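In: next come a sequence and a model predicted from it.
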Amino acid sequence: MHTVAVLALPRVVPFDLATPVEVFGRARLPGGGPGYRVLVCAEEPETDAGSFALRAPWGLAELGSADTVVVPGTDGPHPAPTPAVLAALRAAAARGTRIASICSGAFVLADAGLLDGLRATTHWAAAGRLAADHPAVTVDPDVLYVDNGQILTSAGAAAGLDLCLHMVRRDHGSAVAAEAARLSVVPLEREGGQAQFIPLDHDPAPGGAALEPLLGWLRQNLDRDLTLDGIAARAGVSTRTLIRRFREQTGTTPLQWLHVARIRRAQHLLETTPHPVERIGAQVGFGSATAFRDRFKRSTGMSPRTYRSTVRPRLRHPSEAPGRERSE
């Protein structure tokens, strides 16, 4: 069973700590069995969590045998992680363990050198400090989470839910992740990023949900050859106004939103249908199978066929011979 070790540091944020415990702890496989074994670990048996004392059943040694390590945020100001904590994280990373941070937990990963040369995020209010303290890290303050494959980071609070559900989806597919999302009473996917939550010097466009009819239309027409001009014409606005409204209400651009929506739909089709990869690429609006494979791999870190075999190993179309895997 996949083991998730949640590292409780001094002054850990209770919400950030509870998020991976609840999401992974409640995830159930199609047969009803647990998807994960969750361990709360700390350097010392009792940890000061600010408003309460936390007694962790496991220590740093468990990080060495975990499949995933999650580092929740801490409430600052707080001391830097101890050498033992940093060494345990570096050793886990060297073994190929997946390591994720929630909110200011990104500072711990950065202190360990695990974010050097990578794109990362944290709470928007702390993004500037992370970038200043760790110039080798490319800090993106606009997104909810960043998945670099082995190393993942998320923004604050509820973005930790997005990240944990994303990892469940990576591990067990959309159906398991969707059920975990329902238990948490949150959507499996949220469009946009934390840019939509950052205070602005000007008022956003009237009606925060003004784009929803257009987004719904786009979801229903992902197979079409959609262009920026065409989307703007559908919305009845100029392309400049369209881009501005997307930034204000989703935190991203129209075409970036469209790319994400297409890949999400492709993941669903790969998991739930036996359609060949080429057909699925066309169904979600890619002009060629090569373009679809390239975009899918950049977005998920694996080819469409590998993704399908990972989340639905028994679902294979007769025309998809294993020997073709190398072409993706």
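Out: Okay, I see it.
In: contacts, neighbours, all on C-alpha from now
Out: Fine.
In: residues near the spatially closest residue to residue 193 that is not a sequence neighbour, how many?
Out: Using Cα to Cα, 6 or more residues apart in numbering and skipping the chain neighbours, the partner closest in space to residue 193 is residue 143 (4.2 Å). A count of nearby residues for residue 143, using other Cα atoms under 10 Å, gives 23.
In: where along this structure do the helices fall?
Out: Secondary structure of the chain by DSSP state H: the helices cover 14-26, 83-94, 105-111, 124-133, 159-172, 174-184, 212-220, 228-235, 239-250, 254-272, 277-283, 289-300, 304-311.
In: ok, and what's touching the second one?
Out: Pointing back at helix 83-94 there. Outside helix 83-94, the residues that touch it by Cα atoms under 8 Å, 6 or more residues apart in numbering are 43, 60-61, 63-64, 99, 108-109, 111-114.
In: can you rerun that using 6 Å?
Out: For helix 83-94, the surrounding residues in contact (Cα atoms under 6 Å, 6 or more residues apart in numbering) are 64, 112.
In: could you give me the buried positions within it?
Out: Buried residues in helix 83-94, defined by neighbour count with 16 or more other Cα atoms under 10 Å: 85-86, 88-90, 92-93.
In: got a markdown table for these, with distance to residue 123 too?
Out: Below are the buried residues of helix 83-94 laid out as a markdown table (distance: Cα to Cα, whole Å):
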| residue | distance to residue 123 |
| --- | --- |
| 85 | 22 |
| 86 | 21 |
| 88 | 24 |
| 89 | 21 |
| 90 | 23 |
| 92 | 24 |
| 93 | 23 |
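In: from those, pick the one nearest residue 130.
Out: residue 86 (17.0 Å; Cα to Cα).
In: state the distance from the closest one to residue 113.
Out: Relative to residue 113, residue 86 is positioned 9 Å away (Cα to Cα, to the nearest Å).
In: got another, please set it beside the one above:
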Amino acid sequence: MHSVAVLAFDGISPFHLSIPGLVFGRIGTSTAASAPYRVHTCAETPGIVCTPGDFELYVRHGLDTLAAADTVVVPSWRPDLEPTPEVRDAVRTAHDRGARVVGLCLGAFAIASTGLADGREITTHWSAAARLSAAFPAVRVRADRLWTDLGDLVTSAGVAAALDCCLHLVRSDHGSRMATELARTLVLAPYRGGSQAQYIPVAVPDDTDDDPIEHAMVWARGHLSEPIDLDGWARTALMSRRTFTRRFRERTGSSPQQWLLQQRVDRARLLLESTDDTMDRVAADAGLGTAVNLRHHFHRTLGLSPAAHRAAFKNN
């Protein structure tokens, strides 16, 4: 059972605090009993923790909870609040022991204060990126990503991106099938890549029946194993290639080709986890053509080979 420690503090947003418990512990869902994570909320001083709302929270556990955690989550933070030496030491000690450290949204401020991100790249909410960069010049701050996963250190943008990031960690730990089923339970998009833009310049139409880009995305997911040329794909949306490319980027924050490649890599990941098909068959069914292409794109996107990914999930 993977242990997750979630750090609460005075002024914590109840929504941000609930995200790790909802995604990792499935708290409040019908599948909570089968959650593969054990989630504990802790605070520097156990007891009453204030919130911005008209209610308070009672936290039973202290910082010693971090000592046994496999993952430590800081769900947002107050940029004007300097973490105490005790908090910084507890997070650093957990990291040195091998725990994965996760900062959601403004939690990047607390993570940066520990020095764990010095010389490295982290993500936070776009509106706070300049302030974070000025406060911690040794850190490379990304305001154009949903999350950054360095393995031992994971940071995300805010609100919905924090949900996406936690789902990404479930996918990394337990595979695409579990993450997709959990997303379905939570009524979330099954996958948004970390490299996706934090915000979409043009609002999504209220009625997706009137959204030709959404129709084109659904069509592409149903034809991943087939060659998809941009001109033909644009015609499914009744648009020219140029208009389709522009509207797609406005709708998703990425180019059609980038989005399509990510869908194919994710399909390959699911096939590697759930079948014994050969690499050539997985590549063909995912629309990546050959095993050589599969290995290239899989390693470039996920940082490991298809064979290593399959072996990791067979050993789980």
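Out: Okay, I see it. What you see is a predicted model; the values in this text were computed from it and never measured.
In: just confirm residue 160 of the first structure contacts residue 101, I think it does.
Out: No. Assessed by Cα atoms under 6 Å, residue 160 of the first structure is found out of contact with residue 101, at 8.2 Å.
In: which of those two has more neighbours?
Out: Neighbour count, other Cα under 10 Å: between residue 160 of the first structure and residue 101, residue 101 has more, with 32 against 28.
In: so what's that one up against?
Out: For residue 101 of the first structure, the contact set (Cα under 6 Å, 6+ apart) comprises 70-72, 153.
In: and of those residues, the nearest to residue 261 of the first structure?
Out: Within the contacts of residue 101 of the first structure, the smallest distance to residue 261 of the first structure is 21.0 Å, found for residue 153 (Cα to Cα).
In: which residue is nearest the centroid of the second structure?
Out: Among the residues of the second structure, the one closest to the centroid is residue 165, at 1.8 Å (Cα atoms, centre = their mean).
In: corresponding residue for that residue in the first structure?
Out: Counting by TM-score structural alignment, residue 165 of the second structure lines up with residue 163 in the first structure.
In: quick one: that match and residue 171 of the first structure, what's the gap?
Out: 12 Å.
In: same question for residue 276 of the first structure.
Out: Plainly put, residue 276 of the first structure is 22 Å away from residue 171 of the first structure if you go by Cα to Cα.
In: quick one: neighbours of the equivalent of residue 309 of the second structure over in the first structure, just the number.
Out: The alignment partner of residue 309 of the second structure in the first structure, by TM-score structural alignment, is residue 307. By the measure other Cα under 10 Å, the count of residues near residue 307 of the first structure is 21.
In: also residue 300 of the first structure?
Out: Neighbours of residue 300 of the first structure under the rule other Cα under 10 Å: 17.
In: same thing with residue 284 of the first structure?
Out: Applying other Cα under 10 Å, we find 25 residues neighbouring residue 284 of the first structure.
In: equivalent analysis for residue 46 of the second structure, please.
Out: Other residues near residue 46 of the second structure come to 16 when the count uses other Cα under 10 Å.
In: from residue 62 of the second structure, how far out is it?
Out: Counting by Cα to Cα, the gap between residue 46 of the second structure and residue 62 of the second structure amounts to 5 Å.
In: same deal with residue 130 of the second structure?
Out: Separation of residue 130 of the second structure from residue 62 of the second structure (Cα to Cα) stands at 32 Å.
In: cool, and residue 205 of the second structure?
Out: Counting by Cα to Cα, the gap from residue 205 of the second structure to residue 62 of the second structure is 46 Å.
In: which one's more surrounded, the two?
Out: residue 62 (17 against 11).
In: which residue lines up with the more buried one in the first structure?
Out: Aligned by TM-score structural alignment, residue 62 of the second structure pairs with residue 59 of the first structure.
In: now swap in residue 40 of the second structure and tell me
Out: By TM-score structural alignment, residue 40 of the second structure lines up with residue 39.
In: what about that match, how many residues nearby?
Out: There are 21 residues near residue 39 of the first structure, going by other Cα under 10 Å.
In: which residue packs closest to it, ignoring adjacent ones?
Out: residue 5 (4.8 Å).
In: and the one you found, what is it in contact with?
Out: 38-40, 66, 69.
In: now the two most distant members of the residues you listed.
Out: Within these, 40 and 66 form the most distant pair, 11.2 Å apart (Cα to Cα).
In: between these two, which has more neighbouring residues?
Out: residue 40 (24 against 20).
In: check the gap between that one and residue 145 of the first structure for me.
Out: 22 Å.
In: go on, residue 168 of the first structure?
Out: Per Cα to Cα, residue 168 of the first structure is found 14 Å from residue 145 of the first structure.
In: what about these two, which has more around it?
Out: residue 145 (30 against 23).
In: what does that one correspond to in the second structure?
Out: Alignment note (TM-score structural alignment): residue 145 of the first structure maps to residue 147 of the second structure.
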